[in-house]
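J.: pasting the structure only:
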């Protein structure tokens, strides 16, 4: 047990990446379950809190993380108890802020030294998924505030599912196109523009960083 805990402590980014990818795989099977997105929100916020606590040792950084996490979980629980979507909307806003905060923390973690570790490789992948999650939550808020702002080739008049929003977020962040889900409202388009820019800059930044560290390690 101690060995397992030590492995998780030394590879927090791998744990975060695994939990996020696993949630994508199991989410379709739970779409018919009531409050399934709320359950996943609490689960993902808890996972992010753990990752931020492990990666960023600074007490100030931990304080910011918990200030975002605790209200997000509390508002999600209020939504489950009351069914009031306003609670869930604010929970998603706080959760998206925490995802972006975690992404910033992971980037600082990767650039903290000139030694390329295995966990930093996992962090590079985890940061991408964290950014995708953060923007998917923003799209969900846009969809709630501006009905019809995000549409698709099927059931265009209905709100997009969480899986649809995740698909949209990953396609825009990776600059592979919209697919069968697209943004039509100006606010949603502005969000997608920023996501495209951040996605391209992140890919260029991380690739150059990994290449430079790998080259330096081989020279040594």
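T.: Structure received. This is a predicted model, so every value here is computed, not measured.
J.: C-alpha from now on. contacts and neighbour counts both.
T.: Will do.
J.: Relative to residue 126, how far out is the nearest residue to residue 119 once chain neighbours are set aside?
T.: In space, not counting the residues next to it along the chain, residue 119 is nearest to residue 11; the distance is 5.2 Å by Cα to Cα, 6 or more residues apart in numbering. Here the criterion is Cα to Cα, to the nearest Å. By it, residue 11 lies 11 Å from residue 126.
J.: For this protein, just list every one of the strands.
T.: Using DSSP state E, the strands of the chain run over 150-152, 181-183.
J.: Figure out how far the first one is from the centre of its chain.
T.: From the chain centre to the centre of strand 150-152 is a distance of 21 Å (Cα atoms, centre = their mean, to the nearest Å).
J.: What helices and strands are in contact with it?
T.: On a contact count with 3 or more Cα pairs under 8 Å, 6 or more residues apart in numbering; DSSP states H and E, strand 150-152 meets strand 181-183.
J.: Distance-wise, check residue 123 relative to residue 170.
T.: Look at residue 123 and residue 170: by Cα to Cα, they are 17 Å apart.
J.: the more surrounded of these two?
T.: residue 123 (26 against 22; other Cα atoms under 10 Å).
J.: ok, now which ones touch that one?
T.: 13-14, 17, 106-107, 110 (Cα atoms under 8 Å, 6 or more residues apart in numbering).
J.: Can I get these in a markdown table including distance to residue 74 and neighbour count?
T.: Below are these laid out as a markdown table (distance: Cα to Cα, whole Å; neighbours: other Cα atoms under 10 Å):
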| residue | distance to residue 74 | neighbour count |
| --- | --- | --- |
| 13 | 25 | 27 |
| 14 | 27 | 23 |
| 17 | 24 | 22 |
| 106 | 25 | 23 |
| 107 | 28 | 18 |
| 110 | 31 | 23 |
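J.: Now tabulate these in a markdown table and tack on distance to residue 117.
T.: Listed next are the contacts of residue 123 as a markdown table, based on distance: Cα to Cα, whole Å:
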| residue | distance to residue 117 |
| --- | --- |
| 13 | 11 |
| 14 | 12 |
| 17 | 16 |
| 106 | 13 |
| 107 | 14 |
| 110 | 9 |
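J.: Comparison target below:
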């Protein structure tokens, strides 16, 4: 059991790293269930996997000044609605309600992670992991926002394959990732005014995140190394 205790110690010391790994695994797993029915066993398993992400996110934010009770207040309904959304096969209005609550929860988590990174002038290993975790949390947030938009305004997004269909979760997550990274490689395109506005807001937010958060962490890291050399 020594390896298990060591693993728990690493996870406890690096909650942001654990959150990042889980988010990246989620991206890979969605590829295997994207074409299955909304109430399939695979989607249920992935919903439970999403619950693990919620728990990890709460663990990360709890270490910040952000109020824990607020995370629970938003996180518990997010978990419940994840299960309800699967049970009703993503039927409206439950799917839209679930999307809106998930946007609120991931927005809360995003703010908590940003406060975590900006809380002090020392750069820890977990704060480095938090750069990636914050980025993936933002990707999830905007993907849920896109899902909510197409729930309110059907046909908000089109794609090369079946242009008139509602976009799947993986397609929206792909759009969010390509928009956030500014690669512009997505074949999913916003065609309605509201959708285009949301995409533009994400583009601006992604640019600001890279300019402010990443540069600050890198700058603090350089200053720490410089101070270490001067002391030696």
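T.: Perfect, I can see it now. A quick note: this is a predicted structure, and the numbers were derived from the prediction, not measured.
J.: which parts of the longest helix anywhere in the first structure are buried?
T.: As assigned by DSSP state H, the longest helix anywhere in the first structure is helix 186-219. For helix 186-219 of the first structure, the neighbour count (16 or more other Cα atoms under 10 Å) marks 188-189, 192, 195-196, 199, 202, 206, 209-210 as buried.
J.: Can you tell me which of those is closest to residue 116 of the first structure?
T.: Using Cα to Cα, residue 210 comes nearest to residue 116 of the first structure of these, at 7.7 Å.
J.: Residue in the second structure paired with the closest one?
T.: Using TM-score structural alignment as the criterion, residue 210 of the first structure maps onto residue 217 of the second structure.
J.: Now for its match: which residues touch it?
T.: Contact partners of residue 217 of the second structure, counting by Cα under 8 Å, 6+ apart, are 117, 123, 128.
J.: Is the second one in contact with residue 223, as I believe?
T.: What that stands for is residue 123 of the second structure. No. Look at residue 123 of the second structure against residue 223 with Cα atoms under 8 Å: they stay out of range, at 10.0 Å.
J.: Over which residues of the first structure does stretch 122-135 of the second structure lie when aligned?
T.: Counting by TM-score structural alignment, stretch 122-135 of the second structure corresponds to 115-128 in the first structure.
J.: try stretch 24-31 of the second structure
T.: Matched against the first structure by TM-score structural alignment, stretch 24-31 of the second structure falls on residues 21-28.
J.: ok now the matching stretch, how far from the chain's centre?
T.: That offset, for stretch 21-28 of the first structure, works out to 13 Å (Cα atoms, centre = their mean).
J.: Could you do stretch 86-96 of the first structure as well?
T.: 14 Å.
J.: and the equivalent of residue 103 of the second structure over in the first structure, what is it in contact with?
T.: Using TM-score structural alignment, the partner of residue 103 of the second structure in the first structure is residue 96. When contacts are counted by Cα under 8 Å, 6+ apart, residue 96 of the first structure is found next to 133-135, 137-138.
J.: can you rerun that using 6 Å?
T.: The contact partners of residue 96 of the first structure, by Cα atoms under 6 Å, 6 or more residues apart in numbering, come to 134, 137.
J.: One more: residue 220 of the second structure?
T.: Going by Cα under 6 Å, 6+ apart, residue 220 of the second structure touches no other residue.
J.: longest helix of the second structure?
T.: Under DSSP H, the helix in the second structure containing the largest number of residues is helix 125-152.
J.: Could you double-check that residue 126 of the second structure lies in contact with residue 15?
T.: No. Between residue 126 of the second structure and residue 15 there is no contact under Cα atoms under 6 Å: 7.0 Å.
J.: out of the two, which sits in the busier spot?
T.: Counting neighbours by other Cα under 10 Å for residue 126 of the second structure and for residue 15 shows that residue 15 has the greater number, 23 against 20.
J.: Need the counterpart of that one in the first structure.
T.: In the first structure, the residue paired with residue 15 of the second structure is residue 12, using TM-score structural alignment.
J.: nearest residue to that match other than its sequence neighbours?
T.: In this structure, residue 12 of the first structure finds its nearest non-sequential neighbour in residue 51, 5.6 Å apart by Cα to Cα, 6+ apart.
J.: Can you find the partner of the one you found in the second structure?
T.: Residue pairing (TM-score structural alignment): residue 51 of the first structure is matched to residue 57 of the second structure.
J.: what separates that match from residue 122 of the second structure, distance-wise?
T.: Taking Cα to Cα, one finds residue 57 of the second structure at 22 Å from residue 122 of the second structure.
J.: of those two, who's got more company?
T.: Shown here are residue 57 of the second structure and residue 122; by other Cα under 10 Å, residue 57 has more neighbours (27 against 14).
J.: how close does that one sit to residue 112 of the second structure?
T.: Distance, residue 57 of the second structure to residue 112 of the second structure, by Cα to Cα: 9 Å.
J.: now the buried residues of helix 186-219 of the first structure in JSON lines, with distance to residue 57 of the first structure?
T.: Shown next, in JSON lines, are the buried residues of helix 186-219 of the first structure (distance: Cα to Cα, whole Å):
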{"residue": "188", "distance to residue 57 of the first structure": "35"}
{"residue": "189", "distance to residue 57 of the first structure": "37"}
{"residue": "192", "distance to residue 57 of the first structure": "32"}
{"residue": "195", "distance to residue 57 of the first structure": "28"}
{"residue": "196", "distance to residue 57 of the first structure": "31"}
{"residue": "199", "distance to residue 57 of the first structure": "27"}
{"residue": "202", "distance to residue 57 of the first structure": "23"}
{"residue": "206", "distance to residue 57 of the first structure": "22"}
{"residue": "209", "distance to residue 57 of the first structure": "23"}
{"residue": "210", "distance to residue 57 of the first structure": "23"}
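J.: Fine, thanks again, bye for now.
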